[in-house]
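Q: what follows is a protein structure lacking sequence information:
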């Protein structure tokens, strides 16, 4: 029986992907483990392997097609003795049945609107009258005449439903409600209008379709800024001791072909600081606050398609040489789009370093569901007080962005103080 090959879910969050390239064609024989296609997810281009043996009977989704939903058929695999004609009939045969099923809900749709409850009980209660005369106190009648209020629409709270002064004050307040309600749809329409495609001015330009990665980056960062209350804390950190130690370590590691970067040492410092201040190594999960027992640092890496955050798992317990080697490998494979989902999904906190671009200070956007991200600026020579005297030192600014729902400002300040101390006294993070 022909087997439908379906769009795989190559990551836990993947809902759709781009079928970037077919590596087989119709009629090719494949066996388990053969690479059939390259699929572009929101973070990387990954290989789709065959699970069963057989012959490719039909390719349903052509290469280059984007927005292919997870679980959608993309090809037909024939077993031994099956021919292509039976394979090509299978997907087409499913379509009419799907169409037959569509009209079924139609009768229900006609019955769905329930009879609207008329507001008659309220009106009858409001117009408590004797014949056509509304019962109201003289003062209430005078106020109604001056205010232009219709007493027949007011509910009386006095004896026997008599309308009194207090009822008219409530009616005045209630009269403003319709205006407020009328304004609500206009306000609701604002986000929709803001999300509408912008009109491109008549200026020479190039327009490139957004990649899946760029779409996800746009969506996630927008959600982060809209739903996560950010609090920002900045410290200036003297780098001289860390730079000196880095030079000494690199001399000792030359024979092993390892070269530490400042970023490698900052990853280690952040991880150790998180373990010292565990209240910042957290995430908010619904009505639960999750505190992690190790520090997995997501490191922002710029690639041609956008930004990806490969993870150094357990950075608090790894040596600097191990972090350097792992970061070098992850960054290279990230740029080639060859990371596995588990290598860039997860993490307990993030680090983004823009110092190499000469950026002095910036505030990074939290990567949900993580609780914090550390933004690193450039190290530069600055006037700095050293041992109660003004001197010139190499100083960088570091800014922590914290999810204020999960992390209090005081805890964020403790983390920034711990990070500063570890960078200024780097031997402490190696002990």
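A: In hand now; what should we look at? Note that this is a predicted model, so its numbers are computed, not measured.
Q: all contacts plus neighbour counts: C-alpha atoms, from now on.
A: Noted.
Q: which residues of the stretch 201-350 of the chain fall in strands?
A: In the stretch 201-350 of the chain, the strands defined using DSSP state E, counting those that start in this stretch lie at 230-238, 282-285, 288-291, 297-299, 301-303, 306-308, 311-312, 349-353.
Q: second structure for comparison follows:
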């Protein structure tokens, strides 16, 4: 008997999915373990692995279309099996929904629309149907002002939000308005940091080159060892102290940003951190990273130095209680031994959740990072 394959819930927060690519076409044999399709969730694009055998008889969601979890994705059965009754039932259900929408539109269309002569002329000129415009005048009368407002705000190019963009918006809005943020600013002398990286990379192959970000992540992890009270999360009833140090690294992707996690970063060498970041950043941008690789961070680093940004603040990546924002290294006059010299400086900002991280605690932590980066050889011990 034919089996209906539903849109799977590929993450704990997934409510709908978008089919990016079908790897099988109608009539193809599918076997348990085959990758049937690539599906974009609110977190990443994932391979959907089928757990049944048979022939792909029906595709319910086209490439690029979005549907809710548990809606019909496909039908798999025996070769030549008659599934017309199943398709008919699905189409009937869709037809009922469409008829409801059609009737609602007709009711709206039959409503009398009041519009001033000037507004009517303007609407005709810009080529817009007046039933799309909400009037602000008496009895909903459309005025010249309404046409001008519509032309200004509605005739722009619209791009539908991706699942990832919706998730980012929801997550950051929650963080910003639930966690009382405050910010600590610090500047480091980056001369030794630059020499340290240069000396390391002279001994490494092109593929193994260490970035400034790799060193910063190691310094952040080492500082969390010294300040375990920063490696925490807020709960309404308790403070959660994390036994492991998992550093989230903000990575820019086409639809926004994603935060792959370097698990147990304090126990990994610079070279291991570097290789892992390169791999996860590459797979993040191609949407091949897995959900478990972007979960359970205990602290986050966001670095915009490569974009020439000298300093900035970041929204905390909850349930973390802090995030470090790192700017570019710039050359400028600095004071050394009471003399003005040319040096390299880098600015950092630590965003903290004031419910759990007080100013003194946050200050001690960012000072620890500063010490490691101004004498980076110490992060190796």
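A: Yep, that arrived. Just so it is clear, the structure is predicted and the values come from calculations on it, not from any experiment.
Q: circling back to that earlier point, would you mind putting the strands of the stretch 201-350 of structure 1 into CSV with mean neighbour count alongside?
A: As requested, these are exported to CSV (neighbours: other C-alpha atoms under 10 Å):
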stretch, mean neighbour count
strand 230-238, 19
strand 282-285, 18
strand 288-291, 13
strand 297-299, 26
strand 301-303, 16
strand 306-308, 18
strand 311-312, 24
strand 349-353, 25
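Q: residue 212 of structure 1: what's its closest spatial neighbour, skipping adjacent residues?
A: residue 42 (4.9 Å; C-alpha to C-alpha, 6 or more residues apart in numbering).
Q: same check on residue 57 of structure 1?
A: residue 84 (5.0 Å).
Q: the one you found reaches residue 54, doesn't it?
A: No. Under the criterion of C-alpha atoms under 8 Å, residue 84 of structure 1 makes no contact with residue 54, lying 11.7 Å away.
Q: any idea which element the residue nearest to residue 212 of structure 1 lies in?
A: For residue 42 of structure 1, there is no host helix or strand (DSSP states H and E).
Q: circling back to that earlier point, give the residues shared as contacts by residue 84 and residue 54 of structure 1.
A: residue 78 (C-alpha atoms under 8 Å, 6 or more residues apart in numbering).
Q: those two: which is more packed in?
A: Neighbour count, other C-alpha atoms under 10 Å: between residue 84 of structure 1 and residue 54, residue 54 has more, with 22 against 17.
Q: so what's the more buried one up against?
A: Neighbours of residue 54 of structure 1 in contact, by C-alpha under 8 Å, 6+ apart: 29, 30, 31, 77, 78, 79, 80.
Q: residue 409 of structure 1 -> structure 2?
A: Taking TM-score structural alignment, residue 409 of structure 1 has residue 359 as its aligned residue in structure 2.
Q: then residue 32 of structure 1 would be within a strand, right?
A: No. Residue 32 of structure 1 sits outside any strand when classified using DSSP: H, G, I helix; E, B strand; the rest coil, being coil.
Q: how about the aligned partner of it in structure 2, what does it touch?
A: Under the alignment (TM-score structural alignment), residue 32 of structure 1 maps onto residue 32 of structure 2. Contacts for residue 32 of structure 2 (C-alpha under 8 Å, 6+ apart) come out as 49, 50, 51, 52, 53.
Q: so the third one sits right up against residue 35, yeah?
A: No. Contact criterion C-alpha under 8 Å: residue 51 of structure 2 and residue 35 do not qualify, at 9.6 Å.
Q: surely residue 332 of structure 2 is in contact with residue 344?
A: Yes. At 6.4 Å, residue 332 of structure 2 counts as touching residue 344 under the criterion of C-alpha under 8 Å.
Q: more neighbours, the two?
A: Each of residue 332 of structure 2 and residue 344 has its neighbours counted (other C-alpha under 10 Å); residue 344 has more, 19 against 11.
Q: corresponding residue for the more buried one in structure 1?
A: By TM-score structural alignment, residue 344 of structure 2 lines up with residue 394.
Q: so its match sits right up against residue 378, yeah?
A: No. Using C-alpha under 8 Å, residue 394 of structure 1 makes no contact with residue 378, being 9.6 Å away.
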